[in-house]
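fold the following, please.
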Amino acid sequence: MKYVIGIDLGTSSVKIILVNQLGIVIDEVSKTYPLIQERSGYSEQNPEDWVHQTIDGLADILKRFDGDREEIEGISFSGQMHGLVLLDAQQKVLRNAILWNDTRTTVECQDIYDAVGEERLLEITKNPALEGFTLPKLLWVKKHEPDIFRKVSNFILPKDYVRYRLTGQLHMEYSDAAGTLLLNVSDKTWSREICDMINVDIELCPPLVESHQQVGMILEDIANKTGLSPSTKVFAGGADNACGAIGAGILEDGKTLCSIGTSGVVLSYEASQEKDFEGRVHYFNHGMTDAYYTMGVTLAAGYSLTWFKDVFASNESFEEILEGVGSVPVGSNGLVFTPYIVGERTPHADATIRASFVGMDSSHERKHFIRSVLEGITFSLNESIEIFRQSGKRIDTIISIGGGAKNDEWLQIQADIFNATMVRLSSEQGPGMGAAMLAAYGSGWFDSLRDCAEQFLIEEHTVTPIPENVVKYKELFTLYKEVYRKTKELNNRLAMFRS
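So this is what the prediction gives:
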């Protein structure tokens, strides 16, 4: 039997899965690492933590593996998007990585618009300038840490740095490069025009490769530390959302994904780059060659639930706090939550907006707040689905992965708010499975990623919308959308009081 390994470098942990030729997950391990938040809006990590935990996780997998290590043919990666890793001429890390959920770069986003122009930026990159993207972070370091910036030889993204440390080879693939604001998404080349306009040397951009492309082999030192064979092939991998799409079979027109992790994503396959969403949702290169995907993002999806648990129920499991949700009626007895605890991205590119509970009264118990959080997260994701439908896309079936797929009550809430059939996969491994599939395809096991998906992915459970709930949620969704408009100015004025 042959095997591949998928490595998913997330925001809170690295998850590693060992998958055989039948698509069965043989083993998995997760290793956590800390988030560094020195000020409100700042979010960083030490790249060495990623490397250390990835190597430890691989070693754990190999210790438990009772086969021949030569049977593990390939490794590929999924990774958190947009994070900025800066390397000097010796490829040493110059500072902590600035992550996707860091919102310090509002001024730099305006600087990009001033230099490039909003219309031209959308023409080249298909995306607006948002705080979460990589280029604003690069300009922030250039402006605020000039001594560090002068030493920069390359910038790369989180998974690319881990892959570099395992192989000694430096690359970036298209699905992650599309989230930097430096890639010409249609031409699949770094944009010299943008680099020149913002006065950034294009040589800082690493070589570009396809997601399924082999980029190296495991270094001997890493082989000794992990137990892997030095002959193990390493493939480029993809951005977490691109890999999540692959791992859910979003590989042809009409396929849509809802992924709820730390952030939340609604993603739909696009066969070409010709559609114009005017920057209202993201438009990125897929991990599948010459394909694309549109994507809406809720910055604090699962994180909103984690925040609530940590603050109000730190000694309980998620299963425990969700127990009473099914007994709460649609609309949480008149309680509405907006999940803006770290700002928002789609459709409101707003780093200043903050979360609200609206409609609280003395009748509300904890279970009402919990259901309200679940509904608010889902309402936020539905704003992206609404944009897709307004563009003419038909969305009647959605693959759900991540935390939102694991709880049946939440899955029903999604079906009712989205007004679509929700599908849960039998082995839901999300981006990690997508990374493993890229390794399987790259290793020559299948003629295409679609063939791989047919073998690896099996539907386990479907949930259909309840008509009376759909009607109620449609009305509540209208009220939900008003909260942003009515609290925007208030939050702007409150910003000066935040530390």
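
please make it C-alpha for all contacts and neighbour counts, starting now.
Fine.

so where do the helices sit in the stretch 201-350 of the chain?
Assigned by DSSP state H, counting those that start in this stretch, the stretch 201-350 of the chain shows helices spanning 220-226, 240-247, 302-312, 318-321.

let me have those in JSON lines, extended by mean neighbour count.
Shown next, in JSON lines, are those (neighbours: other C-alpha atoms under 10 Å):
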{"stretch": "helix 220-226", "mean neighbour count": "16"}
{"stretch": "helix 240-247", "mean neighbour count": "30"}
{"stretch": "helix 302-312", "mean neighbour count": "17"}
{"stretch": "helix 318-321", "mean neighbour count": "14"}
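
now those helices as TSV including distance to L479?
Output for the helices of the stretch 201-350 of the chain, formatted as TSV (distance: least, C-alpha to C-alpha, whole Å):
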stretch	distance to L479
helix 220-226	53
helix 240-247	29
helix 302-312	20
helix 318-321	26
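
one more, for comparison:
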Amino acid sequence: MAARYVMGVDVGTTSTKAVLYETDGSAYESAYAHYPLIKENPEMAEQDLDEIFSAVLKTIKAVTEKAGLGPTDIAGIGFSSAMHSLILLDGEGKPLTRSITWADNRSKKYASMLKHSEVGQRFYEKTGTPLHPMSPLSKILWLKAEKPDLFQTARWIIGIKEYILWRLFGEFVVDYSVASATGLFNIREFRWDEEILEFCGITGNMLPLPVSPGHQLSGLSEEVAELLGLAPETPFIIGGNDGCLANLGMGAIRAGTATITIGTSGAVRMTSDRPHLSPEGRTFSYILDENHYVNGGAVNNGGNIFDWAIRQFLPANIPDEDLYDKAMEMIANVAPGADGLVFHPYLNGERAPLWNADARGNFSGVNMLHTRDHFLRAVLEGICLNLKDVLAAVIRMNGEPIKIMASGGFSRSQLWRQILTDIIGMPIEFPETFESSCTGAALITLKSLGLVESVDDAEAMMGASIEHQPDADSKAVYAALFPRYQEMSRLLQEFYTEK
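Okay, here's the model as predicted:
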């Protein structure tokens, strides 16, 4: 009997997810593995390579076992991963570094120098990657300048997904989608950019071979295949980056649909048939596949900031399992606008809309009547107002959306969904898609295997969704608040010192 399932695996910043789908796109089974982000100082954000590789094996194995599958029941496995990671390997493939993630800020001095130069603007226009310490371009310049002995030892410069696939198949390949977020890849010519490589002091043979997101790898070792419960010839599809695949997995493949995601961080995106770049360098343009680009802006500060606020503002005697529900109960006690209390959520620096690694969070408008409840509501509103700020920049480059969709862990809260809708001021659809980046990887897999004709079929494969309409009174409050929020964020820029 023909294989009935495909799997999508998403290698994220603090967890790896694997989801099993039937070939009609409906989710069937899932598994998760969590791991810490290594922060030995405030600017560091790294991952342990063995932990990540083990998490990938663990989640694939868990899904096959939970679903009771045989070795030939899975038609293929597609991969998604977080963008912007960098790993140095020596000539024998031995790691010289951990995985340096998008959240690592140690290269901010070099990103700032590029950002304020003509050559930096030219690089941005070629690559679609904003000039920020998140990008491998900045990380390479930092390592070259401050760790020259280590850098000179490197034979390979790769990311986390490339490392996993090399461990599994012994090949150094990277999909166009992940490559397009490195700051080294020409997004119009689909190749490593020679001018940028020369500027960095590296050559193309130090980088993985760029391939289509539908590229297949096969030939697992007998040992790994037996561990995972797969046939050795099971095709692994290289897939794309998590942001682009999240858009695909939500069915937001056509022009005119904007998506908002809030996980640990967050993003606003719109799919197009060509790149759209901001003259100020405030938006990105990454490749989904040969026919689609995803344009938008990503933020550092999403659900992680709400988690921080819960720890700071909730009473210590509340059990951990009740914290989230209690926080929502407290927020519901406060009127929209938090009685004038405004929060800028830049606790981790910020990517869009500021692209300033030195930005910091702040509360303003504090008075004696504000309670813990007000501070919690202001934090949640600040996260959403920041995304509205990014959406405004994306709309300037891509045009007004005809539809807005949103997803992420926050969407399980009816209150948070409604606050986001009221702040954006337009109806928002919340699809019931399960792990949208995994779903996007599964859809790329279906296309690669010839089980669907085009990724344009994604919209038709999506299931039910919940739609929220903005409340007129709340919308008016936030419409009046947003200009103040935006103006204050720009005025405070002069106090964020770039070093």
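
post the TM-score for the overlay when you can.
Here the superposed chains carry a TM-score of 0.93, computed using TM-score structural alignment, normalised by the length of the first structure; 492 aligned residues with a C-alpha RMSD of 2.0 Å.

mind checking which of the helices of the stretch 201-350 of the first structure is nearest V185 of the first structure?
Ranking the helices of the stretch 201-350 of the first structure by proximity to V185 of the first structure (C-alpha to C-alpha) places helix 240-247 first, at 14.3 Å.

before we move on, the earlier item: for F277 of the first structure, find the nearest of the helices of the stretch 201-350 of the first structure.
Judging the helices of the stretch 201-350 of the first structure by C-alpha to C-alpha, what sits closest to F277 of the first structure is helix 240-247, at 18.5 Å.

quick one, strands of the stretch 151-300 of the second structure?
156-158, 173-175, 185-186, 191-192, 209-211, 216-217, 236-241, 257-262, 266-272, 284-289, 292-299 (DSSP state E, counting those that start in this stretch).

elements contacting the second one?
Translated: strand 173-175 of the second structure. Judged by 3 or more C-alpha pairs under 8 Å, 6 or more residues apart in numbering; DSSP states H and E, strand 173-175 of the second structure is in contact with helix 160-169, strand 209-211, strand 236-241.

hmm, back to that, the helices of the stretch 201-350 of the first structure: which one's closest to L374 of the first structure?
helix 302-312 (7.5 Å).

just to revisit the earlier point, just say which of the strands of the stretch 151-300 of the second structure is most tucked in.
Highest mean neighbour count among the strands of the stretch 151-300 of the second structure (mean count of other C-alpha atoms under 10 Å): strand 236-241, with a mean of 31.

pull up the aligned stretch in the first structure for that one.
Under TM-score structural alignment, the alignment places strand 236-241 of the second structure onto residues 234-239 of the first structure.

what do you get for stretch 195-209 of the second structure?
Using TM-score structural alignment, stretch 195-209 of the second structure pairs with 193-207 in the first structure.

make TSV out of the helices and strands packed on strand 173-175 of the second structure and add distance to F434 of the second structure.
Below are these laid out as TSV (distance: least, C-alpha to C-alpha, whole Å):
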stretch	distance to F434 of the second structure
helix 160-169	21
strand 209-211	27
strand 236-241	17
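
so which of the ones you listed is nearest V178 of the second structure?
strand 236-241 (5.0 Å).

how big is the offset of the closest one relative to the first structure?
Once fitted to the first structure, strand 236-241 of the second structure is off its aligned match by 0.7 Å on average (mean C-alpha distance after the TM-score superposition for the first structure).

chain center to that strand: distance?
From the chain centre to the centre of strand 236-241 of the second structure is a distance of 15 Å (C-alpha atoms, centre = their mean, to the nearest Å).

what residues does that strand touch?
76-83, 174-178, 213-218, 288, 441, 444-445, 448 (C-alpha atoms under 8 Å, 6 or more residues apart in numbering).

tell me the counterpart of D24 of the second structure in the first structure.
Checking TM-score structural alignment: D24 of the second structure goes with L22.

could you grab the helix/strand/coil label for that match?
coil (DSSP: H, G, I helix; E, B strand; the rest coil).

may I ask you to confirm that it is in contact with E454?
No - if you go by C-alpha atoms under 8 Å, L22 of the first structure and E454 don't touch, sitting 10.3 Å apart.

still on that earlier bit, quick one: which of the helices of the stretch 201-350 of the first structure is nearest I417 of the first structure?
helix 302-312 (17.0 Å).

now that closest one on the second structure. Mean distance?
When the second structure is overlaid, helix 302-312 of the first structure sits 2.1 Å from its aligned residues on average, using mean C-alpha distance after the TM-score superposition for the first structure.

just the angle between that helix and strand 264-270, please?
Computed with axes from the mean of the first three to the mean of the last three C-alpha atoms, to 10 degrees, the direction of helix 302-312 of the first structure lies at 170 degrees from that of strand 264-270.
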